[in-house]
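J.: Have a look at this prediction, sequence included:
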Amino acid sequence: MHVTNFTSSPEFLCFLVSKVLIDPGGASCHVKALVTCSGTNLMLPNKPGWLAIHQAAWYGQDTCLRVLLSGMINKRTERGESALLVAISKERLQCIEVLLERGADPDIPNYDRETPLYKACERNSAAMVAALLNHGAAVNTHCIQGWTALQEAVCRNNMEICEMLLKAGAKHNLTNMYGISPLFTAAQSGQLAALRFLLKHGADINSQAADGATALYEAAKNGHEEVVELLLSQKADANKPGKTGIITAPHRRPERNIVSMLIQATSKTRVCRTGISPLHLAAERNRDDILETLIEAGFDVNAQLSVERSKLYEDRRSTALYFSVINNNIDAVRMLLAAGANPNLDVFRPLMVAARLGCIQTVTLLVEHGADINACIPTHPTTFPAVYMFSMKYLPMFKYLLDHGGHALSCFDCIYGNQPHPPVETSRLFCEMISAPSICRWAGPIIDVLLDYVGHVPLCSRLMEHLNSYSDWSVIKDKAAPPRPLLQLCRLQITELVGCQLVKKLPLPGSLIRFLKHQEGPVDDC
């Protein structure tokens, strides 16, 4: 029976090479003896696909390398790594020099197409880069992601390596698979020294990535203030649009100082053409500091999203005010309204959003600045003010809206009158809307409040059904029955003639003014 001699196996040779760490002289002699006398096949890999040469490079055993190099200097592992690439990954400079002196190919990549030079830049080692360049390594090879050695050196802000690469013929205008150049990388990662170096050597300051972004855009987005300042001083174009049409400045999430710098270089006319204002983004992200800066700089608080951008939102929002209201950001709402924001530009009004959120403070701010309480939703028309759909569960808010001009009479309009109503399918009529399961439990109090703002009105059969459903609500039916009190009719007549906003200026006693203004009870805050 044939027995394999373990001492002649490649596994033993790899094991022996690793032991040079313990006994360099003795182990290297054994390696030499195995190679020259025992017939060990150096071309057979061990299980991971490594040859003894890779093991020697890994452990930095240049003495063993000199013995092992014959005939297999450029052999690769299962991952495509040559001994040179292994030595560079472990930063074994002496091994690197031995391999290069014995003719190792400096350009053999691994299966990710990372060359030894690329790896040396990744390890941030000027000595390894110099050794490779001295042996003719190609400088403009792309890895699988499209990065070059120069781009890797720029990412690490290593000027010594960058200088060596450019002298060796590296091109600073090559881009990776995303269209990103070394200059873009320097700006994106805030590497000021590398950025200055590339600009000095003629890199295009306004080059764009595949998505249209510029170096200035990325520096601003990532909050690199000094980089933004340098780019602007070198005439970077702050108005260069990307494929999406968004101007680079001052979008996304820059710091306030950066925004201030960019505003000076940004054309408001160009911003208008993009279909989105930086005010929208500041409001959407609750950046009150940026919002204030933009308002002070004169950006239009009533700028609306383009139709295409508005369609990206299910509610078809269009103004910065809407973003602030839906975020329940009262400070931003106050700031925008004080600067002249119109609360009536959106299809679905900010007032309706505030009512749905249940915040009387925002509702009050909007009404005080001219929000139309009686507006309807064009896509969902109703015979009554649409805001009522979102406020009736909160009676103080509902009453506030009625006090400030909300129509009440339209709530009693019903095409069916005393006749039986069909099953509820829509909420176009008030009596249908109040019959929804989520609202009908408050039907009595809601009708009771409404009756304070109308004169003689008939109650349709659907409203009567609700009032008959609970014994305590019978007094509400009595309240609606004619004739209505003369005092109530007089209040309605005076309010209609003077207007609810001017009632408080009438030369009348305070108690009468309070009666006219329906101020029998306080309005709670949110």
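T.: Perfect, thanks for sending it.
J.: from here on, contacts and neighbour counts on C-alpha atoms
T.: Will do.
J.: Flag every buried residue along the helix or strand hosting Leu321.
T.: Using DSSP states H and E, Leu321 sits within helix 320-326. For helix 320-326, a neighbour-count test (16 or more other C-alpha atoms under 10 Å) marks 320-326 as buried.
J.: another structure for you, compare them:
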Amino acid sequence: MDFSESYSDSVGSVSAAARSGSLAGVRTLIRAGLSLDVRDNRGWTCLHEGAAKGHKGCVREILRAAVASSTLDFPLFVNAQTHEGETPVFLAARFGHVSVVKLLLKGDADIDLQTNDLSCPLYAAVDGGHTEVVKLLLLQGAQVNRSHTASWWTCLHLAVYKGHGEIVDLLSAKADLESQDDHRITPLFLAAQYGQLTCLKKLIAAGAEVSVHVSDGATPLHIAAQEGHEDVVAELLASGADPNKSCRNVLQWAQLPIHAAAQFGHSGVLKRLIPVTDRCIDRGPEHVSPVYLTVMSDQRGALQLLLTEGYSPDAQDSEELLELKCPLSLAVDLAVSEPERGLETVRILLSAGATAHREIWAHVLKSEGAELLQLFLDFRTFSRPSSVSESPGSESPGPGSESPGPGSESPGPGSARALTELEVEDLVKECGSQVQNSSMWMPLLLKAGLDPHALLLDQICSEAPGASLNLLLQHLNWSCLSLGRRLILDQRRTSRTWEPLPMFDSIPSLFHLCRLLIRDVLGSASVTKASVLDQLPVPLLFHHFLQFKDVQ
């Protein structure tokens, strides 16, 4: 049976008259002796009908007749509950009929009788924002701290959720400000969660605690930061909320409000929290930088803001807490699986100076396309090592990094920076492990200025595809290879796993030896720059030759 919709054939005559507000009809039917206690399919009587519609005259007439009736139990009639447990005073309170509520209370209506879903007249009045009804019920002693509904909300919880500031004022004078629902959520926490600034201010003024913890460990400042309520965050901070108070018993690391703002990309909130948050979370052990959260949730605006404000693009090693060594490793993973998302994040981190370690190079060199590696090379340059080559054009023992030579350029603010020796060392080691993909990465690395001697590894000599090996050898003096390398190449030639170019059977040309010498003096990275070559007393026609652009 439907308890919410009234079936016309079940409604009594007095009820129909009371619903329509016909006082004359109600009087006539009562004098005719018709019953007041006829219930419809919802369990409603005529008193429910009059109360719900706010027909004060009809309600008064029905109450008088009920008092005079010898067949009705007046207290039971006044407090009769529908199939949903609703009394006449509950319905009058729900719809804001203050005069009818007053009349029913004078008729001994139970002010606190609960419905099936644990609501009551005061809770219903608060729900509807009926301030005058709330005033009346509080004046008549309605209970304010009782829990309602399956969530254990009090009337104050509901008033805050609905944003009824004046009612919050009324309830705060009598209610328990720290009352908790089934998740230990207080009214002030609700105000922070739903951005009810006016209610929040009233609760704070009344003395509510601003740094309570709910069952999942969050504080009002956490939830306001998560939901992006900047004005609420500002009010909480001004009222003493601690931005360095972490969630308890939720994660293995201290999650602060700034983490929530970063994860959901609320830049306005971040601007409020950055100046007041302890910066130990940026690089400190057993902490997690909010930079990680922005990368995880693809919040690039928030990431850019954190980096601009001085947060490290490398953060701290979080392998134990997040199974991530640095934010860049996560961004690179995303760039491989979801290029549209990850590449831009990689760009932001690289432009901020993020460091590349071997794990990152592994993902970059494994990438099927060259876009990711090229992005790294757009933001990183190679510089000359402090050690000097053994002899011009011969194999070099250096790791492949180069320091600026004569006429080279130092990267300015915001431009590409030089890879550190450790970064280059990790890159070269990984090149030795990614030989089969060398047709993708070798041309790019050589073009970007990596010293080709650094790539003359045993793994590359013995395993690289023929085209890659030939490309590398064309950047070297192939006649001056070490005995060990020559033996490897001879074995490959014999086993037909490598087809050398005919030129490798001859001594390199004088032109080639000269450019090797110039490259050795300037550095491999320097000869890639037109601005460096323009300073040399060399015809423009030779610039491409000096940059090895004739090598296929």
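T.: Okay, I see it. Here the structure is a predicted model, which means the values were calculated and not measured.
J.: picking that back up, going by distance to Thr63 of the first structure, which of the buried residues of helix 320-326 of the first structure wins?
T.: For the buried residues of helix 320-326 of the first structure, the residue nearest Thr63 of the first structure by C-alpha to C-alpha is Phe323; the value is 69.5 Å.
J.: Now the closest one. Nearest residue, chain neighbours left out?
T.: Ranked by C-alpha to C-alpha, 6 or more residues apart in numbering and with sequence neighbours excluded, the top spatial neighbour of Phe323 of the first structure is Glu284, at 5.2 Å.
J.: so what's that neighbour up against?
T.: 320, 323-324, 327 (C-alpha atoms under 8 Å, 6 or more residues apart in numbering).
J.: Map Ala130 of the first structure across to the second structure for me.
T.: Aligned by TM-score structural alignment, Ala130 of the first structure pairs with Lys135 of the second structure.
J.: Count the residues that sit near the nearest residue to its match once chain neighbours are set aside.
T.: With C-alpha to C-alpha, 6+ apart as the criterion, Lys135 of the second structure has its nearest non-adjacent residue at 7.3 Å, and that residue is Leu170. Residue crowding around Leu170 of the second structure was assessed by other C-alpha atoms under 10 Å; the count is 15.
J.: Counterpart of Leu170 of the second structure over in the first structure?
T.: By TM-score structural alignment, Leu170 of the second structure lines up with Met164.
J.: Now do the SS call for that match.
T.: Three-state call for Met164 of the first structure (DSSP: H, G, I helix; E, B strand; the rest coil): helix.
J.: Could you verify my assumption that it touches Ala130?
T.: Yes - the criterion here is C-alpha atoms under 8 Å, and Met164 of the first structure meets it with Ala130 at 7.4 Å.
J.: count of residues packed around Val363 of the first structure?
T.: Val363 of the first structure has 26 nearby residues by other C-alpha under 10 Å.
J.: Over to Pro106 of the first structure?
T.: Pro106 of the first structure: 23 surrounding residues under other C-alpha under 10 Å.
J.: Give me the nearest residue to it, chain neighbours excluded.
T.: Excluding its sequence neighbours, the residue lying closest to Pro106 of the first structure (C-alpha to C-alpha, 6+ apart) is Ala137, at 5.3 Å.
J.: what's the helix or strand for that neighbour?
T.: Ala137 of the first structure belongs to no helix or strand when assigned by DSSP H and E.
J.: Val59 of the second structure versus Ile274 of the second structure, what's the distance?
T.: Here the criterion is C-alpha to C-alpha, to the nearest Å. By it, Ile274 of the second structure lies 61 Å from Val59 of the second structure.
J.: The two: which has the busier surroundings?
T.: Val59 (27 against 17).
J.: what residues are up against the more buried one?
T.: 18, 47, 50-51, 100.
J.: can you rerun that using 7 Å?
T.: When contacts are counted by C-alpha atoms under 7 Å, 6 or more residues apart in numbering, Val59 of the second structure touches 47, 50-51.
J.: Quick check: Ser468 of the second structure vs Asp451 of the second structure, distance?
T.: 15 Å.
J.: And Ser267 of the second structure, by the same measure?
T.: 43 Å.
J.: repeat for Gln474 of the second structure
T.: For Gln474 of the second structure, the distance to Asp451 of the second structure - C-alpha to C-alpha - is 13 Å.
J.: Looking at the two, which is more packed in?
T.: Between Gln474 of the second structure and Asp451, Asp451 has the larger neighbour count (other C-alpha under 10 Å), namely 28 against 19.
J.: Map Glu371 of the second structure onto the first structure.
T.: With TM-score structural alignment as the criterion, Glu371 of the second structure lines up with Gly358 in the first structure.
J.: Show me the residue at the heart of the first structure, geometrically.
T.: In the first structure, the centroid-proximal residue (C-alpha atoms, centre = their mean) is Arg252; its distance is 7.3 Å.
J.: Report the contact partners of the residue nearest to that one when sequence neighbours are not counted.
T.: Spatial nearest neighbour of Arg252 of the first structure, excluding adjacent residues (C-alpha to C-alpha, 6+ apart): Lys221 at 5.8 Å. The contact partners of Lys221 of the first structure, by C-alpha under 7 Å, 6+ apart, come to 252-254.
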